[in-house]
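> Below: sequence and its predicted model.
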Amino acid sequence: MSPQSRDNGPVNRSNQSDIGRSNGQSTGADFLQLDPAEAPAGGLADWLTDHLRTAISTGHLPVGTRLPATRTLATDLGISRGVVTEAYQRLTEDGQVAGKGRAGTVVVAAPISTAPPTNNNPPGTRTHLNEPGMEIFDQLRDARARIDLTPGVPDLAAFPRSGWLRAERAVLGDLASAQFGYGDPAGTPALRRAVTAWLAQYRGIAADPDYLIIVAGVAQAIGLVAQVLAERGIHEIAVEDPGSLGSRQHLHSWGMQVPPIPVDDRGLRVDALRESQSRVVMVTPAHHFPTGVVLEGERRRELIQWAADGGLIVEDDYDAEHRYDRPPVPALRAMLGDQVIYVGSVSKLLAPALRIGWMLAPAQYKEELINKKRLADLGNAALPQLTLAHLMESGELERQLRFLRRRHRTRRDAMVTAIQNHLPTATIHGAAAGLHLTITFDDPIDDVELAAAALRSGVKCHPLSWHCQLPHAPGLVLGYAARTPTEITAAITTIAAELP
């Protein structure tokens, strides 16, 4: 049988992939300077796949690149077309390339844990990302997956489109022409009043709207705080550990050091915070990310005393509204105003794309923070602010929250059941509230490689070690809010199959 006739049949993933090499006559290809003479005997498909995967991860084949046609590349290399087809198929299964019809095979994502070749790291070697770079979340977002369990993502399909359109029409019907001009960089008065009323009703915070600043999400709030503190000579903000990698990266980008303070099953260890001698700490006391623990009452009192002794708390009220099996807990800002910068947003309640958040500033920081906001962008867009204010004042946002709680509880229950059935040795954390679960393993599992293996099998999640600076049990952070119970069960089954 000729090499051509073999190419027309099904791909055989065996050493037969070398069939079709043209009697050593190949001179290689200009594409990536590929030379099949370098391939080990019986390993052409592995060799080609590894070179393509490495080129994708190093940016030599960026997202959007069209790969050569299988017949063209096979001819250039003097190998069987089946070898090229096999390599492309493997990359397709990994979610790194995709067939685009007449557009050919196109690079759609870089693998999240494939390292470039070095003397000690041959092409295709998988490495740990214990210190992932700033681009990691962009790479993960762009990676293709059948089921996305990325934490921190709400059910985007549940966005109240009709309610938002009604509110927007109502706002536009009453909006004076002058209100289309530049406004207060601290935010529209209507939204500041509405958010202040919402925080009083749902978070127990009594505040003056004049001290509330509308920001482009919690990320911008963190950046503004870091800039103000740096100008005051403070270049260190202590953070929870485990704690959000994204928040840590934002602080780093503004020149802040982020000493880790351990979190246990009672929350932040305030004794360790005192020992660190840090003057500022950022916490998620209502629902700690990623473990889900609530800051226990005695620890709250200790933290408040620490602040009263001269410390400053940056309170990220993460996931505070999403609770299922426990009573609400008050915000720290409700108990101690002057030493707490409180931040929150609608990213987890409506959608991150809105980029609307808020910050309650103590009097001594208010004007500096507003000035930084003015210099950043002159203030958030007014129309979405006014639309959100209408949703809050009309009761639409409260109805949306109640709807989401019922929906999320069902999905949370599905994930808990799936973990108990398919990952019985895993310990579940944070099930009483939030949009995600964290699981940990007693065995010394490489959670970065486990997450990478899950992605190769079509399931996207975070390894717990991304969010740790200190030694911690390995685990995964699994979002459930945006997935159906059937998808959740399939994803956990897939992850279980990848365990070593």
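Everything's here; your move. Residues are numbered from 1 along each chain as shown.
> CA atoms for contacts and neighbours, from now on please.
Fine.
> Which stretches in the stretch 101-250 of the chain count as strands?
Along the stretch 101-250 of the chain, counting by DSSP state E, counting those that start in this stretch, strands occupy 105-107, 147-148, 212-215, 238-241.
> Against V448, how distant is L499?
Distance, L499 to V448, by CA to CA, to the nearest Å: 12 Å.
> ditto for A55
Using CA to CA, A55 is found at 21 Å from V448.
> rewinding a little: between L499 and V448, which is the more surrounded one?
V448 (25 against 15; other CA atoms under 10 Å).
> Check it against this one:
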Amino acid sequence: MSIEWANSVDLHLDLDAAGGRRQALEHALREAIRSGRLAPQTRLPSTRALAAGLHLARNTVAAAYEQLTAEGYLSARVGSGTEVAGAPARPAPAAAPAAPAAPRYDLRPGSPEVGTFPVDAWLRATRRALAAAPVSAYDYGDPRGRPELRAALAAYLGRARGVLADPEHMIICSGYVQALGLLARTLGGPIAMEDPGLPFHREVVRHHGADVLALPVDDLGARTDLLGRDGLAAARAAVLTPAHQYPLGVTLHPARRRAAVAWARAHDAIVIEDDYDGEFRYDRQPVGALQAMSPEQVVYIGTAAKTLGPALRLAWMVLPERLVGPLAAAKRLSDLHTESIGQLALADLIGTHDYDRHVRSCRLNYRRRRDLLIDRLGRHHRLHGIAAGMHALVGLPPDGPSEAEVVAGAAARGLAVGALGPHRHHPAEGAAPGLIIGYATPSRASYPAAVDILARTLHTL
């Protein structure tokens, strides 16, 4: 028979082995120890407790313990009970190939300074949110997300990003990647994506069954004037980063904004606005979201990954009314709903304006970091794009050194940096080389040293 202990430890024991009850118990314990289900130093129940749980005589359990102690499987100490004996030493396994050493300094783009996560404010928000949460908050929920967070975000996005957000037209997702995947799966058809752009996002779209079309980017942003023409004629959606293009760092020109909306209206298409770091503009007020120009043609996506930290896995979509039902259904089939406790805490953080205070603090921190980068690189290596965000594009001279040479030179000095080339949809002969520097990634203590190494690398190659 199969028994689960009710005392001290929970362990499934199969007493169906042939022989008497004592032999069956010895066999079950021996196999549990051999298989690793009972680890060394695991304390076993007393003979009285185990006998009661298995409906055996206490003497039967005591005899089994004595036999396994004699065999070396168990050890018994007066006053300490019986426990699994230490495992015999095993030969050391063959050494695995050494993993590449982590760089001492990391200026690759993609992450905020995670050490600035507002731990105290988050704890306070979580306590308040849990104290006020209805019992239903701990049950399965609406695939669109908690109403508290959707309401808080609608108010915040309206005043901070100019988004026309109705809480009923919002879906909370487990990160931007899930939002992009749900859209790719639901919209169908080819999706135009900025070139250059993040390669991983192209992989996400393809993984969910949509083809990717390259949408060129120049100094005025994405070439939305090309949508609906030639190789882009089949596109059913276009992913844009209007406030701060990644990786070139430019903002989408007003004429290009109008062209994107006009194309979506004329072709019954969708613009997907990725506003990943729209709050971080340093030389002027941030440009408002494109979504406000045409809420029924634009899907707005924001995320907590860049303002708070990627670990939260919280993002949000503001949708045209016609897409709410299909995307809510797709979200339900994907993971039912995003976890609720983090949603409640973020709603409280926004409602108390602790979120605004944190964003302002990060904005000042990243502005200082960008200024230091400009100062240390000097006039020979200027930054491209607007004063915004958490990354900068550093141009390299066309006659060398190459991106690969600079990346290797920095690595030899213990510094990791990003290259522009891999962000292009296809290798482009004669394309301007550059480095993508994530100046938010290092800790505050290590950032100046990382920038100094970058400057020395660029000045000596």
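Great, that's in hand. Remember, it's a predicted structure, so these values are computed and weren't measured experimentally.
> Give the other helices and strands that the longest helix anywhere in the first structure contacts.
Using DSSP state H, we find that the single longest helix of the first structure is helix 396-422. Contact partners of helix 396-422 of the first structure among helices and strands, from 3 or more CA pairs under 8 Å, 6 or more residues apart in numbering; DSSP states H and E: helix 485-497.
> Now the helix it packs on on the second structure. Mean distance?
When the second structure is overlaid, helix 485-497 of the first structure sits 4.1 Å from its aligned residues on average, using mean CA distance after the TM-score superposition for the first structure.
> Which residue in the first structure aligns with A315 of the second structure?
Counting by TM-score structural alignment, A315 of the second structure lines up with G357 in the first structure.
> re earlier: can you point out the buried residues in the longest helix of the first structure?
Buried residues in helix 396-422 of the first structure, defined by neighbour count with 16 or more other CA atoms under 10 Å: 396-397, 400, 404-405, 407-409, 411-412, 414-419, 422.
> Then stretch 141-156 of the first structure?
Buried, per 16+ other CA under 10 Å, within stretch 141-156 of the first structure: 142-145, 147-156.
> Export the residues you listed as JSON lines, with columns for distance to G181 of the first structure.
Formatted as JSON lines, these follow (distance: CA to CA, whole Å):
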{"residue": "D142", "distance to G181 of the first structure": "36"}
{"residue": "A143", "distance to G181 of the first structure": "40"}
{"residue": "R144", "distance to G181 of the first structure": "41"}
{"residue": "A145", "distance to G181 of the first structure": "43"}
{"residue": "I147", "distance to G181 of the first structure": "43"}
{"residue": "D148", "distance to G181 of the first structure": "40"}
{"residue": "L149", "distance to G181 of the first structure": "41"}
{"residue": "T150", "distance to G181 of the first structure": "38"}
{"residue": "P151", "distance to G181 of the first structure": "37"}
{"residue": "G152", "distance to G181 of the first structure": "34"}
{"residue": "V153", "distance to G181 of the first structure": "33"}
{"residue": "P154", "distance to G181 of the first structure": "32"}
{"residue": "D155", "distance to G181 of the first structure": "34"}
{"residue": "L156", "distance to G181 of the first structure": "31"}
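> quick one: which of the residues you listed is nearest K366 of the first structure?
Proximity of these to K366 of the first structure was ranked by CA to CA; the top entry is G152 with 28.6 Å.
> R265 of the second structure: what's it in contact with?
Residues near R265 of the second structure by CA atoms under 8 Å, 6 or more residues apart in numbering: Q297.
> Can you tell me the residue that sits opposite it in the first structure?
Matched by TM-score structural alignment, R265 of the second structure corresponds to A308 in the first structure.
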